[in-house]
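A.B. asks: have a look; sequence and predicted model below, questions after that.
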Amino acid sequence: MENTFDTDLVYSIFKLVWRRKAADREEEAEVIMDTDVAGTSRKNRPMTANSNALRVSCELLQIFVTEAVQRAAIIAEAEGNNRIEPTHLERILPQLLLDF
């Protein structure tokens, strides 16, 4: 089995993003004065991820990072560099994001 990202790490990142989005929604709700029906508010529901979803997310992240490094290495090699520099990653990022 290939090395992948730790599922606990990915889950922690997901929770952080969910908390930030919930805080943003709360701020928007205060501005809009949204009236939710009791019991249906998103902020009352716990956010969680199933273990299979976490495992697949880890594999996808591993594939994405591996592909980014390989593409940046090709650019660096074409320029005659032995090291991948941030500029190499910047150059491959637009196409990489389109491909994924």
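C.D. replies: Here it is on my side, so go on.

A.B. asks: can we go C-alpha only for contacts and neighbour counts from here?
C.D. replies: Will do.

A.B. asks: the protein: helices as residue ranges?
C.D. replies: 7-32, 51-78, 86-99 (DSSP state H).

A.B. asks: so how far is residue 64 from residue 7?
C.D. replies: Going from residue 7 to residue 64 by CA to CA, to the nearest Å gives 16 Å.

A.B. asks: one more: residue 90?
C.D. replies: Separation of residue 90 from residue 64 (CA to CA) stands at 15 Å.

A.B. asks: could you export the helices of the chain to TSV, including columns for mean neighbour count and distance to residue 45?
C.D. replies: Shown next, in TSV, are the helices of the chain (neighbours: other CA atoms under 10 Å; distance: least, CA to CA, whole Å):
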stretch	mean neighbour count	distance to residue 45
helix 7-32	13	11
helix 51-78	16	19
helix 86-99	12	32
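
A.B. asks: of the ones you listed, which is nearest residue 40?
C.D. replies: Nearest to residue 40, of all the helices of the chain, is helix 7-32, at 14.1 Å by CA to CA.

A.B. asks: show me what that closest one is packed against.
C.D. replies: On a contact count with 3 or more CA pairs under 8 Å, 6 or more residues apart in numbering; DSSP states H and E, helix 7-32 meets helix 51-78.

A.B. asks: included below, for side-by-side comparison, is a second structure:
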Amino acid sequence: MEEEQNSFDSDLIGEIFKRIWRRRAAERERNEATDAMETEVFQVGGATTPKKNRPTSANAKVFKLSSELLRVFVTEAVQRSAMIAEVEGVSTIEATHLERILPQLLLDF
């Protein structure tokens, strides 16, 4: 039960994913409309069929797993930053500590 309280809300993570998917779908539609207008002039004979834009979706397990991965990532970032701060002899984690650990953290994940 304590694990759930310290985790990110999977519904929130799901809504973030869905918002990004909707934005990317709208961008693809705009790009396809622009491309269709540009290529329409150059087509000689034969009709082309547009790509079907399937909506991106995922089930609840994906959002739970993503929430857990995000929790682990943030926890690791805080722990590594705390180690750097401790070595420097300060009691608070600052942005510079996070900046120093971020490249290796990203490589590890």
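C.D. replies: In hand now; what should we look at? Note that the structure is a prediction, hence the values are computed from the model and not measured.

A.B. asks: just give the TM-score of the two.
C.D. replies: Here the TM-score for the pair of chains, by TM-score structural alignment, normalised by the length of the first structure, is 0.84; 97 aligned residues with a CA RMSD of 2.0 Å.

A.B. asks: residue 72 of the first structure contacts residue 82, correct?
C.D. replies: No. Contact criterion CA atoms under 8 Å: residue 72 of the first structure and residue 82 do not qualify, at 11.1 Å.

A.B. asks: to residue 42 of the first structure, which of the helices of the first structure lies closest?
C.D. replies: Proximity to residue 42 of the first structure (CA to CA) singles out helix 7-32 among the helices of the first structure, at 8.1 Å.

A.B. asks: residue range for that closest one in the second structure?
C.D. replies: Mapping helix 7-32 of the first structure onto the second structure (TM-score structural alignment) gives residues 10-35.

A.B. asks: how big is the offset of that stretch relative to the first structure?
C.D. replies: In the superposition against the first structure, stretch 10-35 of the second structure averages 1.5 Å from its aligned positions (mean CA distance after the TM-score superposition for the first structure).

A.B. asks: next one: that stretch to chain centre, how far?
C.D. replies: Computed by CA atoms, centre = their mean, to the nearest Å, the chain-centroid distance of stretch 10-35 of the second structure equals 12 Å.

A.B. asks: one more: stretch 28-45 of the second structure?
C.D. replies: Worked out by CA atoms, centre = their mean, stretch 28-45 of the second structure lies 30 Å from the chain centre.

A.B. asks: which residues does the residue minimising distance to the centre of the second structure contact?
C.D. replies: For the second structure, residue 17 is the residue whose C-alpha lies nearest the centre (CA atoms, centre = their mean; 7.1 Å). Residues near residue 17 of the second structure by CA atoms under 8 Å, 6 or more residues apart in numbering: none.

A.B. asks: before we move on, the earlier item: residue 1 of the first structure is nearest to which of the helices of the first structure?
C.D. replies: The nearest among the helices of the first structure, by CA to CA, is helix 51-78 at 10.8 Å.

A.B. asks: tell me what that closest one is packed against?
C.D. replies: Packing partners of helix 51-78 of the first structure (3+ CA pairs under 8 Å, 6+ apart): helix 7-32, helix 86-99.
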